[in-house]
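Chemist: Need a 3D model of the sequence below.
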Amino acid sequence: MTSGIYISKRRKKEKYSCSECNKEHKSECKGCICNVIKDFINKEFFIRTKSSDVIVGTIIEFDKKNCCVKILSPETLSPKEPAEITIISCKDIESITFAFQKKINL
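Modeler: Model (predicted):
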């Protein structure tokens, strides 16, 4: 879609504005994780996916337009593995776990 024109095989060319587009194509990033993940950028997590994989890393980016979460997993020394970036939809994350920093009086 370039220059504000939508082309359909069944219709003539139609003009649209950004406000119309935003009303019709709202973000599909809904749910518990998708709603809160933007608040946890640059924090380290254990992330459990819906397929039961566990990703340990830092959330470096969240795109609410397409629901993509970028996670940076650090390099490991044993076994030697390079740092990796994983891109996953927030809809495919089952849970996130992180260290609680507050002292608790027992």
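Chemist: use CA for all of it now, contacts and neighbours both
Modeler: Fine.
Chemist: gap between the biggest helix by length in the chain and the chain center?
Modeler: Longest helix in the chain by number of residues (criterion: DSSP state H): helix 18-24. Distance, stretch centre to chain centre, for helix 18-24: 22 Å (C-alpha atoms, centre = their mean, to the nearest Å).
Chemist: Could you also give me the structure for this next sequence, so I can compare it with the first?
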Amino acid sequence: MFLCNLFGCSGGVCSILKNLQPGEVVTVTGKSGNIIGPAVFTNFNPNTCIVTLEEENSVTPPTTSITKISCKEIESITFIS
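Modeler: The predicted structure follows:
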């Protein structure tokens, strides 16, 4: 059984991500201070608490990085309009 099934992905950032629509552009700050984004939110798995983000790299040729992070390890989310 997954840890998040025992304790739930609820409250704070996890609750925001549960309701976020795929395709939203966000910048995420992790609890370690690492900044991810701007990135496209693609998925939230409520069974594992894992968020999937796609971030375009600014190298030539352009590439896309896929980042998976637990919602419990995210300190803040900035929405980009």
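Chemist: thinking again about what came up before, name the next helix or strand downstream of the longest helix of the first structure, please.
Modeler: helix 32-36 (DSSP states H and E).
Chemist: Check which residues of the helix or strand that that next one is followed by are buried.
Modeler: Sequence-wise, the next helix or strand downstream of helix 32-36 of the first structure (DSSP H and E) is strand 44-49. Within strand 44-49 of the first structure, the residues that count as buried by 16 or more other C-alpha atoms under 10 Å are Glu44, Phe45, Ile47, Arg48, Thr49.
Chemist: mind putting those residues in a markdown table, distance to Ile60 of the first structure included?
Modeler: Converted to a markdown table, the buried residues of strand 44-49 of the first structure look like this (distance: C-alpha to C-alpha, whole Å):
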| residue | distance to Ile60 of the first structure |
| --- | --- |
| Glu44 | 9 |
| Phe45 | 11 |
| Ile47 | 13 |
| Arg48 | 17 |
| Thr49 | 17 |
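Chemist: and of those residues, the nearest to Pro74 of the first structure?
Modeler: Glu44 (10.1 Å; C-alpha to C-alpha).
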